[in-house]
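**Student:** pasted the sequence and its predicted model underneath.
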Amino acid sequence: MNPVTDEQPADPTSLKWANHFVSLGPDFYTELQPSPLPSAYWISRNLGLARELGLEQNWFESQAALELFTGNRVADGSLPLASVYSGHQFGQWAGQLGDGRAILLGALETSSGSQEIQLKGAGRTPYSRMGDGRAVLRSSIREYLCSEAMQGLGIPTTRALCVTGSDAKVRREEIETAAVVTRAAPSFIRFGHFEHFSYTDQHAQLKTLADYVIERFYPACREAAQPYAALLEAVSERTAHLMAAWQATGFCHGVMNTDNMSILGLTIDYGPFQFLDAFDPAHICNHSDTQGRYAYNKQPNIAYWNLFCLGQALLPLMETQDQALAALESYKTVFPEALQARMRAKLGLPDTQPEDTALVENTFRLLAANKVDYTIFWRRLCTFTPQSGHEAVRDLFFDRESFNAWALQYSERIARVDIGLRADLMLKNNPKFVLRNHLGEEAIRAAKLKDFSGVDTLLTLLQSPFDEHPGHDSFAGFPPDWAASIEISCSS
């Protein structure tokens, strides 16, 4: 954390809040106050994001900041609210949902644009659906760390400014303690916001929402012949790039419901996520997903299905259904191209050759057949050369003959690539550190005993995951045997 100084702590109540979402009107939200938590304490504070938001160095040193980010007080100028939306959950229409435990405080204007600040776990809202509106310590730590891990990996995501805790009890499968994670993003609008107003035949509000999103985030769409089809196409392309990033990194989201899909193409709502250990294309990270709808290899198609739902929601604003279908076609082109580009970078290939598609497919096939640790394989491959014995990579495979055949194919391809250029490209695209489930679990177990050092250590490593971080190799090693027994569900 930041060192103790003689300076007076910054006053968080003096922030200049912008309340853009409020301009949509009361059909879109309910104004309310966060629900206080007793005896709040800091769990972790993200100084890097604080600087990006323009907050002072000693920002987190005041009791007022702790109270603000726990929901125990509201700053002047902030208009807290919870938004309403609907959505498809596990492929079925779920009807009205909404911010059941998230409260938007407003937006801060930064040098890189407006950032909305939201408290997750700050109490019951009109959209809590019999829930308590709280988040628990374990899920809050997981979201805090993973959102910053994705940022470090260069994957579009919501961010996390801090986590606060309280000994207040929360009942889930067992009694746990409460926590609040402060999230930041240009917007938290989801596909489900559009579905809500479309399915309830509130087409005027649907248009208001679409115009708001275009004006603030997709201004180029205003000049299109059909602005709403252009919006759908732009969202499809952003989502395609996001899916390519997930697949290339071995990231499983776990709950790709339409209400968990960002209109800005951000990774949002970290619940039962997982970075792959042993590579299994059919891996299901969500213990609640008994049918495997959101398995790793299904994520790209599910994203398209969700975009199709968004297209249906936008139909009242379009002249014909064909306009929506045409807008969705961009996903089918952009996703495979984006995935190939990311995989070429992971392989250290700065240019494109006709045989690259087959090489990528053979790599995936070989990893799956041998259940190879996904992150370790790619990091070790950074030191592969045709001239060396490359034992460090070969030792990951039990089928040595298949590996040797692949290595020959790979060697022939990289023979035309400068070795320094290839190594540099690979080291920038193959992380040494990802938030494996067991690492998060170890930090959570310590945090339950009020030892938050593990959270801060992981935050440091994950914010720069491509660096070596000498002395921390144990965080980049193989998962222990007990890691396979970790079960992550939708409960948080």
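**Tutor:** Noted; the coordinates are in hand.
**Student:** from now on I want contacts and neighbour counts done on CA atoms only, so please keep to that.
**Tutor:** OK.
**Student:** centre-most residue in this protein?
**Tutor:** When Cα atoms, centre = their mean is applied to the chain, the residue found nearest the centroid is Thr267 (3.1 Å).
**Student:** which residue packs closest to it, ignoring adjacent ones?
**Tutor:** With sequence-adjacent residues excluded and distances taken as Cα to Cα, 6 or more residues apart in numbering, Thr267 is closest to Thr157, at 4.3 Å.
**Student:** for the one you found, the count of nearby residues, please.
**Tutor:** The tally of other residues near Thr157 (other Cα atoms under 10 Å) stands at 22.
**Student:** quick one: contacts for it?
**Tutor:** Shown here is Thr157, whose contacts under the criterion Cα atoms under 8 Å, 6 or more residues apart in numbering are 147, 150-151, 185, 266-268.
**Student:** state the pair within those that is farthest apart.
**Tutor:** Met150 and Ala185 (13.4 Å; Cα to Cα).
**Student:** more neighbours, those two?
**Tutor:** Set side by side, Met150 and Ala185 show more neighbours around Met150, with 24 against 20, by other Cα under 10 Å.
**Student:** separation between Leu32 and Gly71?
**Tutor:** Distance of Leu32 to Gly71, given as Cα to Cα, to the nearest Å: 11 Å.
**Student:** which residue of the two possesses the greater neighbour count?
**Tutor:** Neighbours were tallied for Leu32 and for Gly71 using other Cα under 10 Å; the higher tally belongs to Gly71 (26 against 15).
**Student:** helix or strand for that one, which one?
**Tutor:** Secondary structure assigned from DSSP states H and E places Gly71 in neither a helix nor a strand.
**Student:** my read is that the residue nearest to the centre of the chain contacts Gly154, right?
**Tutor:** No: between Thr267 and Gly154 there is no contact, the gap being 11.3 Å when judged by Cα atoms under 8 Å.
**Student:** here comes the other one, which I'd like you to weigh against the first:
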Amino acid sequence: MSSPPLVSPVSHPHDLPVLDWTHRLTQLGPRFFTHLQPTPVAAPRWAARNEALRVELGWPNALFDDEHLQAFAGNALMVGSQPLATVYSGHQFGQWAGQLGDGRAIWLGEAASAQGPQEIQLKGAGRTPYSRGGDGRAVLRSSIREYLCSEAMHGLGIPTTRALCLVASPEPVRRETMESAAVVARVAPSFLRFGHFEHFSAQGDMDSLRLLADHAIAHHLPECRERAVLWQGNMYAALLDEVQERTAKLLAKWQAVGFCHGVMNTDNMSLLGLTIDYGPFQFLDGFDPGHICNHSDHQGRYAYGRQPNVAYWNLYCLAQALASLIDDQEMTLQVLEGYKTLFPRYLGDAMRAKLGLVGDLAPEFEREADWTLVEDLMQLMAAEKVDFTVFWRQLSQAVVVQSTAVALTDAGWSGVTDLVLDRPRLLKWLSLYTERAGQNNFAAMGQQMLRSNPKFVLRNHLAEIAIRQAQAGDFSEIDTLYNLLKSPFDEHPGMQAYADLPPDWAGQLEISCSS
């Protein structure tokens, strides 16, 4: 027997449901989705509740009471929700995969919030028509990683889907081994992907393709209306242009913090330029442009250094899907060219900010010289696989304590020079760097750098410790990490161990698509 709809715990029967729902996506019609019910899960319990996000969205306390636990587990429905799964297609590891779709994510609807309508999905809430033989479940291990990394990325200022709460269950789920189930409630203004457009284009269904594009522009990307002026009024060229710029900004932010997504298939690319689908992700430990974080990526297609080019390839696939709507091949290619200009600029700005070279310190004519400085440093770091996060943070702190009269032999630089073996090479670079900074206020520069270079990131071994404790029934480490990662640029006295170099065993962790 299915569970009854969940009514909010209120004192008067005429009160409104806890969330105020709308369902603009359902107005597109049945070609875009399948209505279905979540599959109940055994003995759910709260593993984590994101109170800060709930407050940020203006949603009530009642959302996290025990009655709503059943709704977030998929065992009951909140009044006003309309669960469904959407259909999309896509390219996976560079090959056309055909029809895909929400295989384990069930869309509940759009809820009004202080930040506008927010779509809510339950990831791991059971099989859908698009599960392709899968069980539709998520395991506790991967769900903890998604919950924490969603909020870590937000703390870093990187566009992302958000994680509202995490529900754990003892229900067994088989992956490489037998594991336990979990459901993540994730939130975003829209979960539309490149693959949604590829699906209808591949089917030759131009009416649905146009309907979807118009929906995206009207409800999620209204900036396209102004941008269309640049493209002779062509709204669909403007749509592609908006998406390519958002994607360029996103990839620059990823690269600047050493984030590896791990599986940048076109169905994992957000139309809104959000980081979406946290699977085999990793923040770099030792800096290695060729690092492959996905154990399933045998060819290294999604290695860290290849991510920007893969994003362009994915945009090209989106452009092919939109080509019939744009109806101007030369214009379509011209739009795509924007990425080749914008990404280097956004990455250059991000990397120069990591060096404190912002504002008056980085006038336009010095951008190229600044980028040479960045490249020289990155080559030095790559040669020895210097820890990415620790190096940048140590450099920031070293700059803070320097005066404008800098002696590279000062003990203040030891936190940086102790990280490398080729000390003469680093000292040569530091000499060029301090010469570039000139007589500017090093303390102010350093403070800027501390706001650009995080002390804490979600390293794999930190997530693994939280996972192992949670599998033993202790969810406290999830909250500890969450509280660090939501403000990763702060010092957090007493928590230095979470910012230290990773232990030796961290290098043995293997993260695959099932993660």
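**Tutor:** Perfect, thanks for sending it. Computed from a prediction, not measured in an experiment: that's the story for all the values here.
**Student:** re earlier: tell me which residue of structure 2 matches up with the residue nearest to Thr267 of structure 1.
**Tutor:** For Thr157 of structure 1, the aligned position in structure 2 is Thr160, judged by TM-score structural alignment.
**Student:** mind checking how far its match is from Cys149 of structure 2?
**Tutor:** For Thr160 of structure 2, the distance to Cys149 of structure 2 - Cα to Cα - is 9 Å.
**Student:** need the overlap of contacts for these two.
**Tutor:** When Cα under 8 Å, 6+ apart defines a contact, no residue borders Thr160 of structure 2 and Cys149 alike.
**Student:** for stretch 27-39 of structure 2, grab the matching residue range in structure 1.
**Tutor:** Mapped onto structure 1 with TM-score structural alignment as the criterion, stretch 27-39 of structure 2 occupies residues 23-35.
**Student:** so how far does the matching stretch reach from one end to the other?
**Tutor:** Stretch 23-35 of structure 1 has its terminal residues 24 Å apart, counting by Cα to Cα.
**Student:** show me what contacts Leu459 of structure 1?
**Tutor:** By Cα under 8 Å, 6+ apart, the residues touching Leu459 of structure 1 are 145, 148-149.
**Student:** tell me the SS of it?
**Tutor:** Remark: Leu459 of structure 1 carries the secondary structure label helix [criterion: DSSP: H, G, I helix; E, B strand; the rest coil].
**Student:** cool, the one 3 residues further on as well?
**Tutor:** Using three-state DSSP, the secondary structure recorded for Leu462 of structure 1 is helix.
**Student:** likewise Ala85 of structure 2?
**Tutor:** With three-state DSSP as the basis, Ala85 of structure 2 sits in strand.
**Student:** and it, what's its match in structure 1?
**Tutor:** Alignment of Ala85 of structure 2 against structure 1 is given by TM-score structural alignment, with Ala82 as its counterpart.
**Student:** mind listing what that match touches?
**Tutor:** By Cα under 8 Å, 6+ apart, the contact set of Ala82 of structure 1 is 29-32, 98-100, 102-104, 125, 127.
**Student:** and Glu355 of structure 1, how far from Arg413 of structure 1?
**Tutor:** Glu355 of structure 1 sits 8 Å away from Arg413 of structure 1, going by Cα to Cα.
**Student:** compare those two and say which is more crowded by neighbours.
**Tutor:** Set side by side, Glu355 of structure 1 and Arg413 show more neighbours around Arg413, with 16 against 10, by other Cα under 10 Å.
**Student:** and the more buried one? What does it align with in structure 2?
**Tutor:** Checking with TM-score structural alignment, Arg413 of structure 1 has Arg436 as its match.
**Student:** show me what contacts that match?
**Tutor:** For Arg436 of structure 2, no residue counts as a contact, taking Cα under 8 Å, 6+ apart as the criterion.
**Student:** assign it to helix, strand or coil.
**Tutor:** Going by three-state DSSP, the state assigned to Arg436 of structure 2 is helix.
**Student:** for Leu122 of structure 2, see how far away it is.
**Tutor:** Here Arg436 of structure 2 is placed at a distance of 50 Å from Leu122 of structure 2 (Cα to Cα).
**Student:** all helices for the stretch 201-350 of structure 1, in order.
**Tutor:** Per DSSP state H, counting those that start in this stretch, the stretch 201-350 of structure 1 carries helices over the ranges 203-217, 227-249, 299-314, 321-347.
**Student:** list the helices and strands the third one packs on?
**Tutor:** Helices and strands touching helix 299-314 of structure 1, as assessed by 3 or more Cα pairs under 8 Å, 6 or more residues apart in numbering; DSSP states H and E, comprise helix 191-199, helix 227-249, helix 321-347.
**Student:** before we move on, what about the first one?
**Tutor:** Counting contacts by 3+ Cα pairs under 8 Å, 6+ apart, the secondary-structure elements packed against helix 203-217 of structure 1 are helix 191-199.
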